[in-house]
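Chemist: Got a sequence here, can you model it:
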Amino acid sequence: MTDVFGKGHHLHLIDGSAFIFRAYHALPPLTRRSDGLPIGAVAGFCNMLWKYIQDGSGSDQPTHAAVIFDHSSKTFRNDIYPLYKANRPEPPEDLRPQFPLTREATRAFNIACIETEGYEADDIIAALSCRARDAGGRVTIISSDKDLMQLVGGGVEMLDPIKGKPIGPDEVREKFGVGPERVVDVQALAGDSIDNVPGAPGIGIKTAAQLIGEYGDLETLLARAGEIRQPKRRQVLLDHAEQIRISKRLVELDCDTPLDRTLESLSIREPEPQPLLEFLTRMEFRTLTNRVAERFGAEPPAAPVPAAAERIAAAKAELPAIDRSLYVTIRDEAVLAEWLAEIVEKGQVAIDTETTGLDEMQARLVGVSLCTGPGRAAYLPLGHVDGAADLFGSGAAVEGQLPLDRALALLKPVLEDPAVLKIGQNIKYDWKMLARHDIRMAPVEDTMLLSYALNAGTHNHGMDELAQTYLGHRCLPIKDLIGSGKAQIGFQQVAIDKAAEYAAEDAEVTWRLWHHFRPQLGQERVTTAYERLERPMVPVLADMEMAGIRIDADHLRRMSSSFAQKMAALEAEIHALAGGPFNVGSPKQLGEILFERMGLSGGKQGKTGAFSTGAEVLEDLAAEGHDLPARVLDWRALSKLKSTYTDALPLHVNAETRRVHTCYSIAGAQTGRLASTDPNLQNIPVRTEEGRRIREAFIAAEGHRLVSLDYSQIELRILAHVAAIPALKQAFRDGIDIHAMTASQMFGVPVEGMDPMIRRRAKAINFGVIYGISGFGLSRNLRIPRAEAQAFIDTYFERFPEIRAYMDRTVAEAKQNGHVRTLFGRRINTPGINLSGPSAGGARRAAINAPIQGAAADIIRRAMIRMPEAIAHLPAKMLLQVHDELVFEVEEAAVPALIEVARGVMQGAADPAVRLDVPLIVDAGQGTSWAEAH
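Modeler: Here you go, the predicted structure:
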């Protein structure tokens, strides 16, 4: 540690979060050879840190340094404005496991690593900068982030790490048109679409700078807005003054951010060779490991090459490189016949369809690509039009294409031939496109699902990433053909010769991925999981998605109108309770009403001075009996239901089928849970009356009924089985109320006449334990002191010690193998299980939950796979899967038969693969709407 930080000291603050994203996007996808763990961003990050250490930032050496990270996506700014950063997409799946590794890398390089819950990296940088400046030292912020430019001046400068150029007051003035001291005012007016900072509509950086330059500062501008001559600009400022002030609080960095590190503790330290080399070796960064070893005169640790890496290397060397010049364009029947004969002879073909859009229910077929082996690929153009066409496919057909109907008639016998294997990447899409033309491909294999079965949780399973990772090949980007933005064209407008290169390459890459992945199934012991849980889902889900479900759009519109009226009535009630009108959607105004005007307890002000008014705060106040926060919660709930469901669902109705067609992702969640998108029909709320009414809009066709069959407490039943808990198993066999039984076991009270509150507590613990709930989480759920909640959890484990043993056993398995398995053989990788630090608890909880939630997902998948054949004799269709529930549409007279058959399939879904020690119970309901059936 150095002397007290002060004059003569120089602090470097590295924007670690910016480094991570820059490294991720600058480098191609990279995975660790031994286990497929994504490490591309970590590799780039480590190279940046090493360059920083080697360069020492030139002659201007720092005396102190730290790397600053964002802790999480939710910060105090979300309490000020709940929609802050709402537009930002979730981090890519393959980047998430790399976040904790970058922290570990920073510590391995012996550089201080700082992050603070509830605050952004920029706020920590601001607080450290202010403290160092006030102490008389110098600060260099290594980042080009415009949001940090408000800190420049008075001994604080920035350094653009890409250009290597300093950013001082002149550079800030060049960018914003004002000095650093007025950057926040300009940003408040201009807003920020990336961070979803609203600002003043229609005012950009240039106009904002002019206004601030003329009026001096933001408050003066807003106070004198009525003097502005331009009517439109004047009205914008008058109408949006409060929104602009909120925007300022969002962009203004918090120099009072709490810190758990002193400036003195950030003194520069030389890396310690052994821990750094061990980390780099574990990451398999050979080049950097050798450089570091040479720098310190150390011997790098040995890194054995695992069998998996050898297989990948062998696969790359086995086949010749991809050569697009070998591809064929099929323009006549004779050539197509030759290809079809070759496909039949070889007994397999990789296939890919090119279409006018991504919606399989509305897109039109443009072409089909085929591949029978390396270098043997072709493109069959069917729907290309001249360049004057619009995105909807209108325009004159380009010459040199077979008629669509004739080509499909020739393809149909081969694509439906049970002796010919059809291989695709996300083949469900192609299956549906061809099914709309009366071609039902079978049998099929999917390289996306092969990768998912082998590598779930380690990286994404898109073709481009798989090609780069396992074939060392970079696919032609689609943007090179169709462009982007306003200049984007449809694939049908792409010249056939260019389309052939792109499409045939997709087919060949698919074939090569299949050739690479297929032999690994047996070696990694996931053949059964792939063959019985993944591959058969393709036609099942495709049929469900194509069937769709009817909705009553008029009902939803009436609900939207009703919600609007209720919201207006609630606003009036809220205003009356508050003693005057205010913007109910403004967190700042609400906070002032609750904690200043009404003087309610529990108000917590952030560093910007605004009170927190998030859902948890309002729920706590409502539980104390305060009406105003309860009414605001009601208003917010209605607002969300209206925007997310009643307004949005009618927009998804297919004009041709008059139904809503969701899309299920098979290879999304690690545990095997399906995900529903466009629209998401798995999150329709059911706990509130208004939420349940939304399900009333999902209706059966005339003369039909909707039938819902739902597994009862399936995850608790699986827990009882896998943890071998005698008391729980017996209770399930005897049909006893499991929550009452748990309460009786824990609290020593009889089941008969039990206090409902005691049962509720036991229920919360039963479900909470599955998800690794903490004492804090349980205390919030039950609204009891944390110590009491923790005592409940401790008592639970005392009564059911088998659960603790299961948890310890599962974590040990995950640490040793890098994965856990479900009862049905699904492998769920746990890449972060051996990491330390803040992420360790989450990785541990995920590993414990995975075999339980994964087995539940496997069971319903097995039921779905067996269902079409079981109900084939009935006038019924399976329409939806919502977690543990299946929804059917069936003719009224066949409802009893459908329930009997479907219930039998679902309750027997675990056998004969696995015989559970507890029975599976399925509840059934039926009605004209989903609400009636559930």
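
Chemist: switch to C-alpha atoms for all contacts and neighbour counts from now on
Modeler: Will do.

Chemist: need the strands for the stretch 351-500 of the chain, in chain order.
Modeler: Along the stretch 351-500 of the chain, counting by DSSP state E, counting those that start in this stretch, strands occupy 365-373, 376-381, 421-424, 444-446.

Chemist: As JSON lines, these with mean neighbour count and distance to residue 538 would be great.
Modeler: As requested, those are exported to JSON lines (neighbours: other Cα atoms under 10 Å; distance: least, Cα to Cα, whole Å):
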{"stretch": "strand 365-373", "mean neighbour count": "25", "distance to residue 538": "19"}
{"stretch": "strand 376-381", "mean neighbour count": "27", "distance to residue 538": "24"}
{"stretch": "strand 421-424", "mean neighbour count": "26", "distance to residue 538": "11"}
{"stretch": "strand 444-446", "mean neighbour count": "24", "distance to residue 538": "8"}
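
Chemist: Distance to residue 876 for those - can I get that in CSV?
Modeler: Converted to CSV, the strands of the stretch 351-500 of the chain look like this (distance: least, Cα to Cα, whole Å):
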stretch, distance to residue 876
strand 365-373, 29
strand 376-381, 37
strand 421-424, 28
strand 444-446, 25
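
Chemist: Now show me the structure for the sequence below, then we'll compare the two:
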Amino acid sequence: MADQKQHLYLVDGSSYIFRAYHRLPPLTDPEGTPVGAVYGYTTMLWKLADDLDAAHGPTHLAVILDKDSKSFRNDIYPEYKANRPEPPEDLRPQFPLIRDATRAFSLPCIEEAGLEADDLIASYAREAQRQGWNVTIVSSDKDLMQLIGEVDGARIDMLDTMKSARIYIPEVEEKFGVAPELVGDVLALMGDSVDNIPGIYGVGPKTASKLIAEHGSLTAALDSAEDMKKSKLKERLLEHRDDAEMSRVLVTLKEDCDLPQPLEEMQIEKIPEEPLAAFLEKHGFTSLLKRLGTGSGSPERANNLHPAAAEKAGDAGDVEGNSQPLPDMPKIDRSAYETVQTEDRLKHWAERAISARLVAVDTETSALDAMRAELVGISLALGPNDACYIPLAHGGSDMFDEKPEQVELEKALEILSPMLSDASVTKVFQNGKYDLNVLARYGVEVAPIEDTMILSFDLDAGRGQDGIGGGHGMDELSERHLGHQPLAFKDVCGTGKKAIPFGQVPLDRATEYAAEDADVTWRLYQHLKPRLAIEGGTKVYERVDRPLIPVVAQMEREGIKVDRARLAKLSEEFATETASLEKDIHEIAGQEFAVGSPKQLGEVLFNEMGFKGGKKGKSGQYSTDQSVLENLAKDEEGAPIAKKVLEWRHLSKLKSTYTDALQAQINPDTGRVHTSYSLVGAQTGRLSSTDPNLQNIPIRTAIGRQIREAFVPESGNVLLAADYSQIELRLAAHMADVDTLKEAFANGEDIHSRTATEMFGEVTRDTRARAKTINFAILYGISRWGLAGRLEVEPDEAQDMIDTYFKRFPGIQRYIMETLETVREQGYSETLFGRKTWFPRIKSKNQAERQGSERAAINAPIQGTSADIIKRAMARMLPALEDAGLSDVRMLLQVHDELVFELPEGDVAAASPIIERVMAEAALPAVELDVPLAIDIGTGASWDAAH
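Modeler: Predicted coordinates for the structure are as follows:
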């Protein structure tokens, strides 16, 4: 060893502890002590030691821990880390056991009162570097990145085990835009909400990085404020200088601490098996004990995929995700579930759920419509096979039918409600929005919640070979991640005429089905939630999607009033118009036929009338889809009939989808229409709506406006529509860093006119219209042929326009190229808030598939960021209005970039600026945009009038 260069590894043990706690289910050892985090920490440390021994050959290693929650920084700033919650009750007794685990590996475990682990790490790293050693810090903590660098051949780097990535100067510069020695200056400007370091409010990472990179230090950046043009940034830098300077002290690592243990004592020796075996045996870690006995090294890694699907998934963009070691779970045993039929047993389960602090919940109902469904039963799960079903409305529909013993509905909800609303108990659902709505109609509030469907979406949107990650339904997730196929609804209720309602299913069979759903949900949560931190999904899940679930549920319950008489009149008008169009079509064709029949229409167009361009499919039938008719409409001879058929189809669809359907969808109890929003319906994160789909109503046509006129407020109220103006173009200007566009938005210019000036040298009605088409088309990765079709020009001319656009706005071309390069390399795109969208076909040999993926990949970060921003606005909106005393303002709809509210007419003046502010600042503080977000607000006696 004398000839070998010394290499010290310093493990940030505190981060391991919390990762282990949140990654694993609650476990107890033979004495009943909680050990879930201890087990996770042990497996992680074991794997680290095994991997390092095999790959990197460290000579010395120590684990550094925080001794307590206070440090000398609290004397400087009493509010330091004041936002951090107390450790969970079941984690506290595990802290000393985690220290025991470290010592069981015969590894140094170092901590010091009054100092943070980061300070000890910094002091040990610098001392080792002074002695000529190399140092690797095992952590992803950004504060520690200040230490990275080399002095006289002695190098300090970092190892992020979550990503299996080495971090050195290039990685720091890529992340912060500055060298490691200036990271503290950047941190001081941007602050840290987790540690409650103030920084300067409104200055995000990008601005902080830019300021420090331009001026070379925090002091110089702050001094520069005096000479800046008047702006919010200037005001903030001048007003909060003291906060930034104090923050710089708080983020500075103490590099001269007394070292509690000499470096020489950290030398790695072969791990003695006896103390480790004794520790594992004491706490019941039998699977690890077996592996120790066989000398197999680190525990085997669990596979998140169904075993049979693992091989097939190889080309699907790393479908399995990051598989971390998990405790073995027993196979699902439906016979282990309990049917809860008495109040005493129900109280027992409710009390256990409160003690467990985590419970999976599922409801069984009489219908799929949450606004009309009746509650039939509730299932709970507290662990694998530790689940129950609580029947509440079982028995025949006839009053003389014998009903099984079950807890009376009101009494059951009285017993369960305290647990369901207890802030210290996490309730896990699969598609929890539905369950929240059902329970809310019975007066039961549920919070806080987690949702396995949303977890899956935030981790794996688009990841599967089919482009949608294989779906996010419970049965699909169970088969993919647990290798288990749950009972299907038809298995217990039957199909067709012999189908029975769930309330008539015998209790033993109902328990197998319902309790299994809760059991599977609990298991899925244990598999999916840990991946968030490992794969970078925490930000979008915690800051965007999870807070939105109860908000969207409430919007669905609010619904919106529609004018039935107005809809009926529109239906009559549409019926008259379609009949007239049908008559015209028959006259042009010279014969009568069913216009709605693609087969008959194809034969008339291409056989009887002899138009060119007809193509038959495998069935031998001519295609008459939208594109075929649009091409035919360009032909002088075919135009009259093609245009009439397109108009007929459009009116027929609007009639069936809206004016007829909306009347049938009016809820008889509320008198309102309640759309259902899908949180996982669009790959980019946008909400989609069904029953009815309110997002496909034509926006700019006269017919679309007529339909919107039928959406009305209650008497004495008005509707308010708040719409982000050109948000995707604004985000493109920011994300592509296009100064010309940023300047135009900052000055409030008409962006399409500005583009017309840049592109064509003048602004006319025609050039502005062309510029508008090009602005949006470029962001969707349009081809020369696609643009030629939209502008009705030759492909070469369209290509010239694209070339000119990129010449005028080179940042857009650079953004497109870099985005495609990144997606091809890592398989996914990412929004400003960390939402990943996977594109497994981005390298497909099939040109159509590949180009389709490329177009989607170009737009996904922009459209996804837009979706994230409006979601953040929605989550903040009602609390902001309530704080202002405007609790009568109700948020009803979200359609594309628009939010629709209903409110008393007298509240419009007070509510409008609050709505505008919340929407304009929705990205903050997580993301600071270089362009302002503009919001158009209108009010009226109908949705159309407000638009």
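
Chemist: And the TM-score between them?
Modeler: Between these two chains, after superposing, the TM-score reads 0.64 (TM-score structural alignment, normalised by the length of structure 1); 627 aligned residues with a Cα RMSD of 2.9 Å.

Chemist: ok so, going back, which among the strands of the stretch 351-500 of structure 1 is found nearest to residue 526 of structure 1?
Modeler: Comparison of the strands of the stretch 351-500 of structure 1 against residue 526 of structure 1 by Cα to Cα identifies strand 444-446 as nearest, at 14.6 Å.

Chemist: The closest one corresponds to what range in structure 2?
Modeler: Using TM-score structural alignment, the residues of structure 2 aligned to strand 444-446 of structure 1 are 449-451.

Chemist: Can you report how many residues neighbour residue 443 of structure 1?
Modeler: 18 (other Cα atoms under 10 Å).

Chemist: wait, what's in contact with it?
Modeler: Under the criterion of Cα atoms under 8 Å, 6 or more residues apart in numbering, the contact list for residue 443 of structure 1 reads 416, 417, 418, 420, 421, 422.

Chemist: how close does residue 286 of structure 2 get to residue 391 of structure 2?
Modeler: Relative to residue 391 of structure 2, residue 286 of structure 2 is positioned 38 Å away (Cα to Cα, to the nearest Å).

Chemist: ditto for residue 743 of structure 2
Modeler: With the distance defined as Cα to Cα, residue 743 of structure 2 ends up 63 Å from residue 391 of structure 2.

Chemist: go on, residue 667 of structure 2?
Modeler: When Cα to Cα is the yardstick, residue 667 of structure 2 and residue 391 of structure 2 sit 27 Å from each other.

Chemist: Next, the closest residue to residue 157 of structure 1 other than its chain neighbours: secondary structure please.
Modeler: With sequence-adjacent residues excluded and distances taken as Cα to Cα, 6 or more residues apart in numbering, residue 157 of structure 1 is closest to residue 140, at 5.0 Å. When states are read from DSSP: H, G, I helix; E, B strand; the rest coil, the local structure at residue 140 of structure 1 comes out as strand.

Chemist: which ones are touching residue 397 of structure 2?
Modeler: The contact partners of residue 397 of structure 2, taken as Cα under 8 Å, 6+ apart, are residue 504.

Chemist: Could you do residue 106 of structure 1 as well?
Modeler: By Cα under 8 Å, 6+ apart, the residues touching residue 106 of structure 1 are 46, 49, 67, 112, 113.

Chemist: Identify those among these that sit within helices.
Modeler: Counting by DSSP state H, the members of the contacts of residue 106 of structure 1 that fall within helices are 46, 49.

Chemist: what do we get in structure 2 for residue 817 of structure 1?
Modeler: Counting by TM-score structural alignment, residue 817 of structure 1 lines up with residue 826 in structure 2.

Chemist: That match and residue 317 of structure 2, how far apart?
Modeler: Using Cα to Cα, one gets 9 Å for the distance from residue 826 of structure 2 to residue 317 of structure 2.

Chemist: Neighbour count for these two, which is higher?
Modeler: Comparing residue 826 of structure 2 with residue 317 by neighbour count (other Cα under 10 Å), the higher total belongs to residue 317, at 23 against 13.

Chemist: Neighbours of the closest residue to that one other than its chain neighbours, how many?
Modeler: Closest residue to residue 317 of structure 2 apart from its sequence neighbours, by Cα to Cα, 6+ apart: residue 840 at 4.9 Å. Counted with other Cα under 10 Å, the neighbours of residue 840 of structure 2 add up to 28.

Chemist: now residue 247 of structure 2
Modeler: 27.

Chemist: these two touch, right, it and residue 184?
Modeler: No - look at residue 247 of structure 2 against residue 184 with Cα atoms under 8 Å: they stay out of range, at 9.1 Å.

Chemist: what does stretch 653-672 of structure 2 correspond to over in structure 1?
Modeler: In the comparison with structure 1, stretch 653-672 of structure 2 aligns to the range 640-659 (TM-score structural alignment).

Chemist: Ignore what I typed, I meant stretch 700-714 of structure 2.
Modeler: Stretch 700-714 of structure 2 corresponds to residues 687-701 in structure 1, going by TM-score structural alignment.

Chemist: same thing with stretch 110-123 of structure 2?
Modeler: Under the alignment (TM-score structural alignment), stretch 110-123 of structure 2 falls on nothing in structure 1.

Chemist: And that stretch, end to end?
Modeler: In stretch 110-123 of structure 2, first residue to last residue: 12 Å (Cα to Cα).

Chemist: do the same with stretch 159-169 of structure 1
Modeler: 12 Å.

Chemist: equivalent range in structure 2 for that stretch?
Modeler: Residues of structure 2 matching stretch 159-169 of structure 1 by TM-score structural alignment do not exist; the stretch lands nowhere.

Chemist: Fine, thanks again, bye for now.
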